[in-house]
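> dropping a prediction and its sequence here:
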Amino acid sequence: MRDLCWGPHPRRRIVEAISFDVPAGTTTVIVGANGAGKSTLLRSIYRQNRPLAGQVLAGGRDIWRMPACEVARLIAAVLQEPVADFAFTVREVVAMGRIPHRDSLFSRSNRDQEIVAQALADFELADFAGHPFSGLSGGEKQRVLLARAIVQQPQLIVLDEPTNHLDIRHQLEIIEVLRRLDMTVLVTLHDLNLAAALADQVLVMRDGRICAHGPPGEVLTPDTIRAAFDVAADIDRHPRSGRPRFSFNLLT
């Protein structure tokens, strides 16, 4: 991202002067309070909102100057918006991720079928492959959407609050899936404990700008958390991972 700006009007910008790199093969987590601009930023990265200024570069190329189908082979997205209850089976939903690689919408190759079958196995969905997507639990639906993104074979997967609306068990399941992904990940999270456990680098946003950026142990400090979230934070270290662990209090 290079000096990225977006807003509904040039004089009303929601994100402003955003610049950072997502190193290949790493996980970058974006955190910030509601309204900080996290989801708005991601929409310019997965080509929903065209930037007012600045660039989104993948391999040195501006994605907004590339054909949409080519971008879909580089970037996959899993969004936080409520998922429509598709009238499709689990296998059919996962197979949608192969569309950017097909010669036509309805063409299918043996290679496509092999990739879909492998994703169903990797995400422990093979037993559900013939089930209606609409009949799954929230955590199962998230796994299906992650599998759909993976079969796109992107260089970057973008996830907007993938644990939103999930109970603790399903949150942990999704985090374990993300840890196993052998690709570059950019994800927004509300939970700072999950962010610290998952991230190679953390971006902290406030009011549409980045206010801190770096490894979680260096960035997620009491002062930064106070500035970004208007809360007081106590921090210790997880006894096994050694990563930061947080508890919070309202400011008095």
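Done, it's in. Residues are numbered from 1 along each chain as shown.
> C-alpha from now on. contacts and neighbour counts both.
Fine.
> got the contact list for the residue lying closest to residue 89 once chain neighbours are set aside?
The spatial neighbour of residue 89 that comes closest, neighbours along the chain excluded (C-alpha to C-alpha, 6 or more residues apart in numbering), is residue 132 at 4.3 Å. Remark: with contacts taken as C-alpha atoms under 8 Å, 6 or more residues apart in numbering, residue 132 is in contact with 87-90.
> second one coming, line it up with the first:
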Amino acid sequence: MSAISINKINKTYPGVTPVRALEDIDLTINPGEFVALLGPSGCGKSTLLNLIAGFEKATSGTLLVNNKPVQKPGPERGVVFQEAALFPWLNVWENVAFGPKVAGKSKSEYEDRAMEMLEITGLSAFLKHLPVQLSGGMRQRVGIARVLTLGSEVLLMDEPFGALDAQTRLSMQELLLSVWHKLRTTILFVTHDIDEAILLADTIYVMSARPGKIATKITVPIDRPRTIEDTTTEAFNSLKREILKQIRH
């Protein structure tokens, strides 16, 4: 059974001049797969992610997560945005525990899971820190730990490292690889950064300009585990050149 199955999805925004954002999208993601969605700005990457998250509805087509139609947002689909959107008055622990607590779970039900997610995201020493006391990268770690604590089966990430400086972005990419290797959560990662897509993903779907279509599906041929050093290899740069040509075209 596929984790995410998309068949002939179309999305048109109505108006005096309707905007056709997505056209005939077909996409399948297997359980535990790391998939990157790559393409030029305005091609509909975030729109597709929002449809999967349940924030928007498709104009037509079929969209299933774990073989169930997506009707609305749900805890089985965790979303990480470019901004961590933490509660500024809550400390790290309180932000991470907020979801299960609001869902009515007792502390004994979520405490171990929350502590494990804080540990694997490198936050164990920062439980009492407020968001204002953390760097941008650390705040994103809290956002990722918060979603993982919910036990989401699918992680949807919309350019989560796009607002970070280059050095912090690289460290967050390595962190995400480490977390994924440990948990094997299904991840759909939206990015416009070719290097990031190749480094992180098993499979890359390249989208065309609006109306967004799946132009190419690429299986990344670079062995795992991967590190930042892999971005300097000829295999990496050869694939990068190929993808760049497709996006320009």
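Yes, it's here. Note that the coordinates shown come from a computational prediction; the quantities given were computed from them, not determined experimentally.
> now the strands for the stretch 1-150 of structure 1?
2-6, 15-18, 27-32, 53-55, 57-58, 61-62, 75-78 (DSSP state E, counting those that start in this stretch).
> and the last one, which stretch of structure 2?
When structure 2 is aligned by TM-score structural alignment, the counterpart of strand 75-78 of structure 1 is residues 77-80.
> that stretch vs structure 1, average offset?
In this overlay with structure 1, the average offset of stretch 77-80 of structure 2 from its partner residues is 0.5 Å by mean C-alpha distance after the TM-score superposition for structure 1.
> gap between that stretch and the chain center?
How far stretch 77-80 of structure 2 lies from its chain's middle: 7 Å, per C-alpha atoms, centre = their mean, to the nearest Å.
> show residues contacting it.
Contacts with stretch 77-80 of structure 2, where a contact means C-alpha under 8 Å, 6+ apart, come from 53, 143-144, 147-148, 150, 152-158, 160.
> can I get the strands of the stretch 1-150 of structure 1 in CSV with mean neighbour count and distance to residue 203 of structure 1?
Compiled in CSV, the strands of the stretch 1-150 of structure 1 are given as follows (neighbours: other C-alpha atoms under 10 Å; distance: least, C-alpha to C-alpha, whole Å):
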stretch, mean neighbour count, distance to residue 203 of structure 1
strand 2-6, 20, 15
strand 15-18, 20, 11
strand 27-32, 26, 5
strand 53-55, 18, 18
strand 57-58, 16, 18
strand 61-62, 12, 22
strand 75-78, 23, 19
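> need the ones you listed in JSON lines (columns: distance to residue 42 of structure 1).
Compiled in JSON lines, the strands of the stretch 1-150 of structure 1 are given as follows (distance: least, C-alpha to C-alpha, whole Å):
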{"stretch": "strand 2-6", "distance to residue 42 of structure 1": "11"}
{"stretch": "strand 15-18", "distance to residue 42 of structure 1": "10"}
{"stretch": "strand 27-32", "distance to residue 42 of structure 1": "10"}
{"stretch": "strand 53-55", "distance to residue 42 of structure 1": "13"}
{"stretch": "strand 57-58", "distance to residue 42 of structure 1": "13"}
{"stretch": "strand 61-62", "distance to residue 42 of structure 1": "15"}
{"stretch": "strand 75-78", "distance to residue 42 of structure 1": "9"}
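> select, out of these, the one closest to residue 199 of structure 1.
Set against residue 199 of structure 1 and scored by C-alpha to C-alpha, these come closest in strand 27-32, at 5.3 Å.
> quick one: the helices in structure 1?
38-45, 68-72, 90-95, 110-122, 138-151, 168-180, 192-198, 216-219, 222-229 (DSSP state H).
> how about these in TSV, adding distance to residue 1 of structure 1 and mean neighbour count?
Listed next are these as TSV, based on distance: least, C-alpha to C-alpha, whole Å; neighbours: other C-alpha atoms under 10 Å:
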stretch	distance to residue 1 of structure 1	mean neighbour count
helix 38-45	8	22
helix 68-72	15	16
helix 90-95	29	23
helix 110-122	30	17
helix 138-151	22	23
helix 168-180	22	15
helix 192-198	21	19
helix 216-219	20	18
helix 222-229	21	17
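> aligned against structure 1, show me the partner of residue 137 of structure 2.
With TM-score structural alignment as the criterion, residue 137 of structure 2 pairs with residue 139.
> which non-adjacent residue is nearest its match?
Across the structure, with C-alpha to C-alpha, 6+ apart as the measure, the residue nearest residue 139 of structure 1 apart from its sequence neighbours is residue 170 (5.2 Å).
> what residue in structure 2 is paired with the one you found?
Alignment note: residue 170 of structure 1 maps to residue 168 in structure 2; criterion TM-score structural alignment.
> and residue 87 of structure 1, by the same measure?
With TM-score structural alignment defining the correspondence, residue 87 of structure 1 maps onto residue 89 in structure 2.
> give me the distance between the closest residue to that match other than its chain neighbours and residue 237 of structure 2.
Of all residues beyond its chain neighbours, the one nearest residue 89 of structure 2 is residue 130 (7.0 Å), with distances taken as C-alpha to C-alpha, 6+ apart. In this structure, residue 130 of structure 2 and residue 237 of structure 2 are 40 Å apart, going by C-alpha to C-alpha, to the nearest Å.
> list the contacts of residue 26 of structure 1.
183-185, 199-200.
> just give me the match in structure 2 for it.
With TM-score structural alignment as the criterion, residue 26 of structure 1 pairs with residue 33.
> how about residue 186 of structure 1?
In structure 2, the residue equivalent to residue 186 of structure 1 is residue 188, according to TM-score structural alignment.
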